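>>> sharing a sequence plus its predicted fold:
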Amino acid sequence: MATFATPDQLLVIIDPVARRTDGESVRIAKDVLSAGAAAKVCLPEGPEEFARVLARRGSRRPVVVGDDRALTRAVALLHQQRELAECVLSMVPVGSALGVAHALGVPTGAVAAARAVLDGSERRLDVLVDDSDGVVLGALRIPPVPLTPQEAAVAGGVRPWLRTCQSLVRTLVPSRPSRTTRTSRVAPAPPPPGPARLRVEVDGVTLVDLDQPVEAVSVTPDTAGAAVVEVRPLSLGAEASPLQARGRTVTVSGADFRYRADAVVAGPVRRRTWVVREGALGLVLPER
């Protein structure tokens, strides 16, 4: 297990969402990291530039300053480049969507997380990789857990160029005079998804089949090279224990379904297989 108590060459990648949402925490993290190591600070403006910066990191250890989406983006890029196993990541969590980072053991607070980057040690963590080359660090859930308002705003892909276009349209189209004050309309929240008919197989063994509607399915990578699978059939009710199994390969199939992998909602798909990759992610965390 590698430790990083000595000065290191860091590539500090500050996600644009973090800069907009909490500039003070970003400044603190940058100051702590720059004081403790030779740090090159990069401020990418979007996903494409984020990818270019990460690909050109050279021998520097990447440090992601941002939320769960920034972390999962970095992991996905390294996986696609087949460099995840050789690269050790660090993270300073900044933003509102930080459940995945905290579940992995990344400290809360900019100062504590930045110090862990400098003085922590590498820990190898299991991940899930699906048959479309997607990577899951934390929990996978079917149906997807609803997005928070902050996550929905990010998922909507509102980028600077889109805001520029909207501003231009407002400039070119004259506003209509109104004698009454318009009230803002809030879109109603989507109804919760109903039961689904899915076949869930763990290492080739069927845990639940299409004839049994299910309320929820969750898959979480364990620390022993396996995934924990939990299925709640509709007939069990809220008080009963769900069906559970552990295995390296999980396949879900059936009617079109969506799923939430970390901070991203994906689908609809009719079949998806996830395989546990033991120790695939190297993440610097505080000493135990």
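Yep, it's here.

>>> switch to C-alpha atoms for all contacts and neighbour counts from now on
Will do.

>>> in the top strand by length along the chain, which residues are buried?
When the chain is parsed with DSSP state E, its longest strand is strand 264-285. Within strand 264-285, the residues that qualify as buried are 264-265, 271, 273-278, 280-285, counting by 16 or more other Cα atoms under 10 Å.

>>> show me what that strand is packed up against.
strand 88-93, helix 110-119, strand 121-130, strand 249-261 (3 or more Cα pairs under 8 Å, 6 or more residues apart in numbering; DSSP states H and E).

>>> return the distance of that strand from the chain's centre.
Counting by Cα atoms, centre = their mean, to the nearest Å, strand 264-285 is centred 10 Å from the centre of its parent chain.

>>> alongside the first one, take a look at this:
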Amino acid sequence: MAEVATSATSDQLLVVIDPVARRTDGESVRIAKDVLSAGAASTKVCLPDGPEEFARALGRRGSRRPVVIGDDRALVRAVALLHRQRELAACALSVVPVGTALGLAGSLGLPTGAVAAARAVLDGAERRLDLLVDDSDGVVLGAVGIPSVPVREGPAGEGAAAPVRPWLRTCQSLVRTLAASRPARTTAAAGGGPARLRVEIDGTTLVDLHQPVEGVSVTPGAGGVAEVVVRPVSVGAAASPLTATGRTVTVSGAHFRYRADAVVSGPVRTRTWVVHEGAWGLTLPG
């Protein structure tokens, strides 16, 4: 993480309110909007209904400083959009965290109360932060986790199964019975993640395919390097984690899924992340 670069100004703001924030906590959205409108010389408010309108609003910001009101996904979406537009380096982003998923925002130093976060937008300072960029041009603000944490299915319309017909229930019951009779798999495989991976940091192998692992984490560290932690599968006594730092991290092996910030991606056979030092600016409390 780099030092504070410049003081944030509160003259002209483009406030983009994520639709999820409006649905989950309209009162916090209203409070934040009122504080921002009272403290800025000029405030333009956008209420996008989806990702495409969200992208258009950011793209048409002109000279206004963008302020996103939303959760971790909205924060990551804004950074990813500015990165793809190659405008991230020149744009200081401000965020008022609102919603249920705010762990990333808090870890970056953003206040999670509407009033405090809005005041930080007006009175805070821009801090340059490191960014992980993968070989598919995806961005990571906080951390990569392999294997990914299993995602629960939501209510109807959000990943839940459709109504099941009686004949299908019979088939599903038979499949579950057969599955229960199979031998148990290793811990890593049963968790849905890879059992064996090759992890390379700056071209040097930290762990190879012969060593089963429980998990791998990659986090932007300080000074333009990533911090890598590999947790080997232990037999008997607990195995010590393997740690390393470097600018380029490549993970390969059997098909695996990974969680980057709030998003699960994959399966892939290989993925490379490169640290971009001071690649983006975030307004934080002074």
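Received it, and whenever you're ready, just let me know what you need. Given the structure is predicted, the values throughout are model-derived calculations rather than measurements.

>>> post the TM-score for the overlay when you can.
For this chain pair, the superposition-based TM-score is 0.84 by TM-score structural alignment, normalised by the length of structure 2; 255 aligned residues with a Cα RMSD of 2.3 Å.

>>> which of the buried residues of strand 264-285 of structure 1 sits closest to Leu77 of structure 1?
Leu281 (12.4 Å; Cα to Cα).

>>> now the closest one: how far from Ser121 of structure 1?
For Leu281 of structure 1, the distance to Ser121 of structure 1 (Cα to Cα, to the nearest Å) stands at 13 Å.

>>> which residue packs closest to Ala103 of structure 1, ignoring adjacent ones?
Of all residues not flanking Ala103 of structure 1 in the chain, Gly138 sits nearest, at 7.4 Å (Cα to Cα, 6 or more residues apart in numbering).

>>> before we move on, back to that, closest to Asp8 of structure 1 out of the helices and strands packed on strand 264-285 of structure 1?
Using Cα to Cα, those put helix 110-119 closest to Asp8 of structure 1, at 7.7 Å.

>>> so which bit of structure 2 is that closest one matched to?
Using TM-score structural alignment, helix 110-119 of structure 1 corresponds to residues 114-123 of structure 2.

>>> what residues sit buried inside that stretch?
Under 16+ other Cα under 10 Å, the buried positions of stretch 114-123 of structure 2 are Ala114, Val115, Ala117, Ala118, Arg119, Ala120, Val121, Leu122, Asp123.

>>> give me the number of residues near the alignment partner in structure 1 of Val133 of structure 2?
The alignment partner of Val133 of structure 2 in structure 1, by TM-score structural alignment, is Val129. Using other Cα atoms under 10 Å, Val129 of structure 1 is surrounded by 20 other residues.

>>> the match of helix 110-119 of structure 1 vs structure 1, average offset?
With mean Cα distance after the TM-score superposition for structure 1, stretch 114-123 of structure 2 departs from structure 1 by a mean of 0.3 Å once superposed.

>>> can you give me the offset of that stretch from its chain's centre?
How far stretch 114-123 of structure 2 lies from its chain's middle: 22 Å, per Cα atoms, centre = their mean.

>>> residue with max distance from the center of structure 2?
Trp167 (40.7 Å; Cα atoms, centre = their mean).

>>> quick one: the helices in the stretch 51-200 of structure 1, in order.
Applying DSSP state H, counting those that start in this stretch to the stretch 51-200 of structure 1 gives helices spanning 68-80, 99-104, 110-119, 149-155, 160-172.
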